[in-house]
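Sequence and predicted structure, then a few things I'm wondering about:
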Amino acid sequence: MSVRALWNDVVLAESADTVVVEGNHYFPAESINREYFTASDTHSVCPWKGTASYYTVTVDGRQNPDAAWFYPEPKSAAEQIRDRVAFWRGVDVVEN
């Protein structure tokens, strides 16, 4: 099964190797199309996963601030999402 992350009819990421945590597919970092991502200054903290960092997604000049997140240094309980990226804020994640 392959999973795609889509926004504004553009594939942001695609992989058959996602990890699902709390209902979110975490894509391998190498599966994202980097041209659409810019680092954000936003961070949030999850008690069991650690501190998340965010990307703003830009497609055809339209921005979706903080639409993707990742844990650069996840806590040991969330080690399976190291080097992986998840999506929200209108990004469609579709299983094929």
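Sure thing, it's come through.

CA atoms for contacts and neighbours, from now on please.
Will do.

how close does the spatially most central residue of the chain get to Val19?
Among the residues of the chain, Ala86 comes closest to the average C-alpha position under CA atoms, centre = their mean, at 2.4 Å. When distance is defined by CA to CA, to the nearest Å, Ala86 is 9 Å away from Val19.

and for these two, which residues touch both?
His25, Tyr26, Phe27 (CA atoms under 8 Å, 6 or more residues apart in numbering).

Presented hereafter is structure B, for comparison with structure A:
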Amino acid sequence: MVRAIWNGKVIAESADTVVVEGNHYFPRHAVNAGYLRESGKNTFCPWKGQASYHTLDVDGELNKAAAWFYPEPKPRAKHIEDRIAFWRGVTIED
């Protein structure tokens, strides 16, 4: 089981993650949506497409744009569609 932990809370947990470029992408249903807030941030990857970001809100502490996903990934990245990855101090335990 792989877990994403930040500020002492399990943000996501799943045995079904996909690793791309060293990042675990969790199925959206395995992420605690109560910790996610829209961030308005977007970036672009040439082979994955446009990424959107969530800010984590755990016990009033914010970790801005610490979770990202590809709402409409390019064909080569379809395997991460509807999955979320983390960074910015989020610990991944497996």
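Received, thanks. The structure presented is a predicted model; accordingly, all values stated were derived computationally and were not measured.

And the TM-score, once the two are fitted together?
After superposition, the two chains reach a TM-score of 0.99 (TM-score structural alignment, normalised by the length of structure 2), with 94 aligned residues with a CA RMSD of 0.4 Å.

Val93 of structure 1 pairs with which position in structure 2?
When structure 2 is aligned by TM-score structural alignment, Val93 of structure 1 is paired with Ile92.

wait, its match sits on Lys9?
No - the pair Ile92 of structure 2 and Lys9 does not pass the contact test of CA atoms under 8 Å, sitting 11.8 Å apart.

Comparing these two, which residue is more hemmed in?
Taking neighbours as other CA atoms under 10 Å, Ile92 of structure 2 and Lys9 compare with Ile92 leading, 19 against 13.

The more buried one: what's it in contact with?
Contacts for Ile92 of structure 2 were tallied using CA under 8 Å, 6+ apart; they are Val2, Arg3, Ala4, Ile5, His24.

And the buried ones among the residues you listed, selectable in PyMOL?
Remark: buried members of these, expressed as a PyMOL selection using 16 or more other CA atoms under 10 Å:
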select buried, resi 3+4+5+24
